[in-house]
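> Fold the following.
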Amino acid sequence: MSGHAALHDPHDDARCLNCGTTRVGAYCHACGQSGHIHRTLGAWWHDFSHGVLHVEGAVWRTLVLLLRAPGQLTRRYIDGERRRFLAPLPLYLFCVFVLYIVYALLGAPSIRIDPELAERTGAPVEAQLARVDAAIAQGEALPGPEEQRRVSISAPGEPASTRSLAELRAERQELLRVRTVLDGLHGDPKEEIVAFLRLHPTGWGMLDRGLLRAAEDPDFLLFKLEANGYKFSWALIPVSVPLMGVLFARRRGTTLFDHAVFVTYSLSFLTLLLTALLLLARLHVPHRHLLAWAFPAHLYAQTRGAYGLSWFAAAWRSMAIMVIAAVALLVWVLLLLALGFAE
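Here you go, the predicted structure:
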């Protein structure tokens, strides 16, 4: 070697340029970074394509097993197969993101009633109410004990029937209830709700202010609930895990980490199921609601496989977990409402 110092090449440096650890081999044993540092556009594209394909491979492997054998996926991840599958939390956040995108593009199925339809529906109700009132007046004018008086009544296109005064009065009350509902569809009840809340406050200042804001601008409250639901979707996990711990309190060798993996993978499947139901609803696929039965079936398979239970133990624990899920969802919704009502 000449007396002049050789030019320093960072590619040949045994020191990791990321964490400073002395490398043993081509990769740092401390942080995993390669010793070969490139600065070309072609190398950048290679890293990008490799990263995307690697992540996609983990995602697809995890999704396939989540749908086909959820208990096996949960058990294998708990037992240590971590690099082969996508971790539960990133998978859940990915599924929530997909649901949010589908919901933002398609929107929720509409449940509003057409006012013209309500108008057309209300006309027969008023006509039948008039006929019932006339029949009641006729029956009250008849002689004899009231319980023995019977009046003939019929609607257009229907055969006549004989009814007692008690039956006619019960039908009248039902028709009045239907008319009240239909009347509420014609107008905007917002002002009446605001007036009621002002006259009957709860006494809890923050709640009263939140209820008034919600009544005055329900669309804004819905927007806040949607935004907070997306941002705090992860909160379902810490709410559910302690309840799972209580359910499996007497089971040895089971930790809260195991329950967290179970809950997160289960929520991932449920999120994908909701996404599928939303898509099917927008496509007007018949009998789409039957797909909802996939959740209890999936929960049973995951419970039995993840915890190594018999069919009977997995069945009753699956039913208990569904109760836990309902409680966790209720707590989560109440938290979202509290955030929505807050200033």
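> rest of the way, CA atoms for contacts and neighbours
OK.
> Could you identify the longest helix within this protein?
Criterion DSSP state H: the longest helix present in the chain is helix 311-341.
> So which elements touch that helix?
Judged by 3 or more CA pairs under 8 Å, 6 or more residues apart in numbering; DSSP states H and E, helix 311-341 is in contact with helix 205-216, helix 218-231, helix 236-247, helix 294-307.
> What residues sit buried inside the third one?
Buried positions in helix 236-247, judged by neighbour count with 16 or more other CA atoms under 10 Å: Leu236, Ile237, Val239, Ser240, Val241, Pro242, Leu243, Met244, Gly245.
> Pull the contacting residues for Val59.
Phe85, Leu86, Leu91 (CA atoms under 8 Å, 6 or more residues apart in numbering).
> Which PyMOL command selects the buried ones in these?
Only the buried members of the contacts of Val59 enter the following PyMOL selection, criterion being 16+ other CA under 10 Å:
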select buried, resi 85+86+91
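> To compare with the earlier structure, here is another sequence to fold:
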Amino acid sequence: MGDFGDSIGTVIEGGLLGRAVEPTAGEVAAHAATPVDCPNCGTSHRGNFCPECGQKAHLHRSLAAIAHDIMHGVLHLDGKLWNTLPMLVFKPGELTRRFVAGERAKFVSPMAMFLFTVFAMFAVFQMVGLTAPTDLAEGFADGAGQGAGVVQTNIREQITALEKEKADLPRESPRREEIDNELKGLNTVLEKGIGAASENKGSVTFNTGSSWLDEHLLEKWKKNPGLMLYKLQSNGYKFSWLLIPLSIPFLWLMFAWRRQFKAYDHAVFVTYSLSFMSLLFIAMSILSTIPQGPGIAALLFTIGGPLHLYKQLRYAYGLNRFSALWRWFVLLVCTQIVLTMFLLILGVLGAF
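Prediction:
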């Protein structure tokens, strides 16, 4: 129940954050048939909202209204969401182009959609059990720790079994001499072999080329890999917005000679694209819980992700097939670079 409660809280947190950056214009409300005086500023007006302060004309004072506000504010259950979701999945290029062109009241803004989908994604990860392991032993990062411990345990069990077998044998049995030789070899491996192997593994470590990173970052990963993985996961959704500024420069370079596309256009493209990927990971994580689901999820990721990126790239920028295709290949490579940079940043944040 703890993970489930955390998951629900994560969804609500993402919804509230998304709602904080989402304007309310364009949402459906009951039209006031007669003039009303705004309770907030006193302006007499007709319509759904006060023209002076923007407060709603029709106010509720009931517990049902509070429940409605929670569902409406957290989950975006309004016409804007249902206009945005189908286009985000099936017509991402058109959605991006129309939003950039000024059709803002019809659709959930890119940042609001991104915040909600990312928090929902990590919440679903918790529900289905896709969380970072926290029980990794010290030395796991450089190959020692649990691996060496398992080998040592197996050797000790063999030694115990051989000693018991030897004790049950008569003194004149030739098998006793064989057991003595085996015990001698196993004790040698236990005392020197595992120690030397662990020592050698400890000396062959990852090296970033920066003594500062090696000292502060890699050492913490070696000492407590479980904690570092937990920090990596918890910082993943808190700092997921970093993927947007990390990605924009690559898109800008691909359209540097086309002055009609601004950095804002690229930001909308990236944010909607990341929102779709969050939805894709949600679908994959749910599919992975059913029989034959992991294979279907892998196929969905292999085909769905690249295809969606190509369609959004082509139709958002109005490209022909050749222009869209070569930019699509470059963008796939840039995606790997951005993810690597993002993971490095999360690693540093987790270390400090």
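> How alike are these chains, TM-score-wise?
The TM-score (TM-score structural alignment, normalised by the length of the first structure) is 0.64; 260 aligned residues with a CA RMSD of 3.9 Å.
> returning to what we had before: quick one: which of the contacts of Val59 of the first structure hold up in the second structure? List them.
Listed in the original numbering, the contacts of Val59 of the first structure still in contact in the second structure are Phe85, Leu86 (both residues aligned by TM-score structural alignment, their matches' CA atoms under 8 Å).
> Residue in the second structure paired with Gly245 of the first structure?
Gly245 of the first structure maps onto Trp252 of the second structure when the alignment is built from TM-score structural alignment.
> who are the neighbours in contact with its match?
Counting by CA under 8 Å, 6+ apart, Trp252 of the second structure touches Lys262, Ala263, His266.
> Just the ones of those residues in helices?
Among the contacts of Trp252 of the second structure, the members that lie in helices (by DSSP H) are Ala263, His266.
> Shared with the first structure, which of the contacts of Trp252 of the second structure?
Among the contacts of Trp252 of the second structure, the ones whose counterparts also touch in the first structure, per both residues aligned by TM-score structural alignment, their matches' CA under 8 Å, are Lys262, Ala263, His266.
> count of neighbours near the first one?
Using other CA atoms under 10 Å as the criterion, Lys262 of the second structure is surrounded by 12 other residues.
> residues in contact with it?
With contacts taken as CA under 8 Å, 6+ apart, Lys262 of the second structure has the following neighbours: Trp252.
> Now do the same for it: its match in the first structure.
Residue mapping for Lys262 of the second structure onto the first structure gives Thr255, with TM-score structural alignment as the criterion.
> quick one: its match from Phe262 of the first structure, how far?
Between Thr255 of the first structure and Phe262 of the first structure the distance, using CA to CA, to the nearest Å, works out to 11 Å.
> ok, back up a step: okay, the contacts of Val59 of the first structure in TSV with secondary structure and distance to Thr303 of the first structure next?
Putting those into TSV (DSSP: H, G, I helix; E, B strand; the rest coil; distance: CA to CA, whole Å) gives the following:
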residue	secondary structure	distance to Thr303 of the first structure
Phe85	coil	19
Leu86	coil	20
Leu91	helix	19
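> for the contacts of Val59 of the first structure, which one is nearest Val151 of the first structure?
Of all these, the one sitting nearest Val151 of the first structure is Leu91; the distance, using CA to CA, is 67.3 Å.
> what do we get in the second structure for that closest one?
Residue pairing (TM-score structural alignment): Leu91 of the first structure is matched to Met113 of the second structure.
> I'd assumed Leu274 was in contact with its match.
No: look at Met113 of the second structure against Leu274 with CA atoms under 8 Å: they stay out of range, at 9.4 Å.
> follow-up on the earlier one: could the kept ones among the contacts of Trp252 of the second structure go into CSV alongside distance to Leu287 of the second structure?
Converted to CSV, these look like this (distance: CA to CA, whole Å):
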residue, distance to Leu287 of the second structure
Lys262, 38
Ala263, 36
His266, 31
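> nearest to Gly5 of the second structure, of these?
Of these, the one sitting nearest to Gly5 of the second structure (CA to CA) turns out to be His266, at 36.2 Å.
> Can you name the residues that contact the closest one?
For His266 of the second structure, the contact set (CA under 8 Å, 6+ apart) comprises Ile248, Leu251, Trp252.
> related to what we said a few turns ago, nearest to Gly226 of the second structure among the contacts of Trp252 of the second structure?
For Gly226 of the second structure, the closest of the contacts of Trp252 of the second structure turns out to be His266, at 36.8 Å, with distances computed as CA to CA.
> how much space between the closest one and Arg104 of the second structure?
Taking CA to CA as the measure, His266 of the second structure and Arg104 of the second structure are separated by 16 Å.
> Repeat that for Val270 of the second structure.
To Arg104 of the second structure, Val270 of the second structure is 17 Å away according to CA to CA.
> more crowded one of the two?
Regarding Val270 of the second structure and Arg104, a neighbour count based on other CA under 10 Å identifies Val270 as having more, with 25 against 15.
> Many thanks, I have nothing further to ask.
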